[in-house]
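[1] no letters, just coordinates:
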């Protein structure tokens, strides 16, 4: 997505972009006050995104050729719709590039991918305190799924559950 009238370009990430993706993830972790939980390395990201079995995809946003933001997503599946969906794991625009429509362009791009891939939905989660993001998403037509609560098992709890002793 690039036109003569805008310095914005969107493109699929390549293995050469791994360090830039990690830096964007670290920026997001700082913004979300979760930097202490961010242990992503270039090696882990390379394997997860470009290894033998890629688990996610990344779209990079460039502003005048400089990496300005990203969307990291993967396919999920709706049994009720019997169709795949796209789950947006992370969307982040560097603070110095905000206000140029980059976040909207990334979401529009993902919606176009979802439609072209015959997906039944595009969804994501947002932190309750991030009122700016919530307002932005609602202006785009997104609606909160308040009837659902996200559960997560990680670390020792995951290992314990996997052992069958839980």
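    Cool, got the structure. Quick caveat, the model's predicted, so the values are computed rather than measured.
[2] okay, CA-based contacts and neighbour counts for the rest of this
    OK.
[3] what comes up buried for the longest strand seen in the chain?
    As assigned by DSSP state E, the longest strand anywhere in the chain is strand 66-78. Going by neighbour count (16 or more other Cα atoms under 10 Å), the buried part of strand 66-78 is 67, 68, 69, 70, 71, 72, 73, 76.
[4] just stretch 123-134 next, same as before
    Buried-residue list, stretch 123-134, by 16+ other Cα under 10 Å: 123, 134.
[5] distance check, the spatially most central residue of the chain against residue 74.
    By Cα atoms, centre = their mean, the chain has its centre lying nearest to residue 90, at 2.5 Å. Note on residue 90: its distance to residue 74, by Cα to Cα, to the nearest Å, is 10 Å.
[6] quick one: distance of the strand or helix carrying residue 85 to the chain centre.
    Element membership for residue 85, per DSSP states H and E: strand 83-93. How far strand 83-93 lies from its chain's middle: 5 Å, per Cα atoms, centre = their mean, to the nearest Å.
[7] alongside the first one, take a look at this:
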């Protein structure tokens, strides 16, 4: 296995994160919904009270240069039933040509360790129902795909209209 690192994102990494987000959007066939910008990422990740956090996975080439191969973006939520915070993985993406090397698993382990260190009662995420490779991966690492839960969402005009 090549040398591999996972590091918390820095402000100067936002263009790399944006490229990885665009790669994820392309993979999920949701490019038309991706309106993220470097400026929005900087505000979300590096304000005084960040909305979310990110880590970047790096492979070291033979010269020791860091090549970004994946990322995860997460935030903390709260479980009323557990009366504890949880870590919610919003997105995980490994660049296609770097898949199959165990990098996704190592990112997930990094986040699981973060959840434990932060006293979280849960580590949760969503997966698209058509993404069988991801579902298989998550089940292989011990996750339970919750069959009885559905995500509900309001965005754009429906959110604004309902808020009135």
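    Received the coordinates, thanks. Predicted model only: the values in this text are computed from it and were never measured.
[8] circling back to that earlier point, mean deviation of the longest strand of structure 1 from structure 2?
    Superposing on structure 2 places strand 66-78 of structure 1 at an average distance of 0.4 Å from its equivalents, by mean Cα distance after the TM-score superposition for structure 1.
[9] and that strand with strand 83-93, angle?
    Strand 66-78 of structure 1 and strand 83-93 are oriented at 150 degrees to each other (axes from the mean of the first three to the mean of the last three Cα atoms, to 10 degrees).
[10] does strand 66-78 of structure 1 pack against any helices or strands, and if so which?
    helix 18-31, strand 57-63, strand 83-93, helix 102-116 (3 or more Cα pairs under 8 Å, 6 or more residues apart in numbering; DSSP states H and E).
[11] 6 Å - rerun?
    For strand 66-78 of structure 1, the packing partners by 3 or more Cα pairs under 6 Å, 6 or more residues apart in numbering; DSSP states H and E come out as strand 57-63, strand 83-93.
[12] mean distance of the strand holding residue 85 of structure 1 to its aligned residues in structure 2, please.
    Following superposition, strand 83-93 of structure 1 is found to deviate from structure 2 by 0.3 Å on average (mean Cα distance after the TM-score superposition for structure 1).
[13] so what's the residue count around residue 58 of structure 2?
    Residue 58 of structure 2: 19 surrounding residues under other Cα atoms under 10 Å.
[14] now swap in residue 146 of structure 1 and tell me
    Using other Cα under 10 Å: residue 146 of structure 1 sits among 6 other residues.
[15] what's around the aligned residue in structure 1 for residue 30 of structure 2, how many residues?
    In structure 1, the residue matched to residue 30 of structure 2 (TM-score structural alignment) is residue 34. Neighbourhood size, residue 34 of structure 1 [other Cα under 10 Å]: 12.
[16] OK, contacts around residue 34 of structure 1?
    If you count contacts by Cα atoms under 6 Å, 6 or more residues apart in numbering, residue 34 of structure 1 has none.
[17] where's it relative to residue 153 of structure 1, distance?
    Taking Cα to Cα as the measure, residue 34 of structure 1 falls 17 Å from residue 153 of structure 1.
[18] same question, residue 52 of structure 1
    Note on residue 52 of structure 1: its distance to residue 153 of structure 1, by Cα to Cα, is 26 Å.
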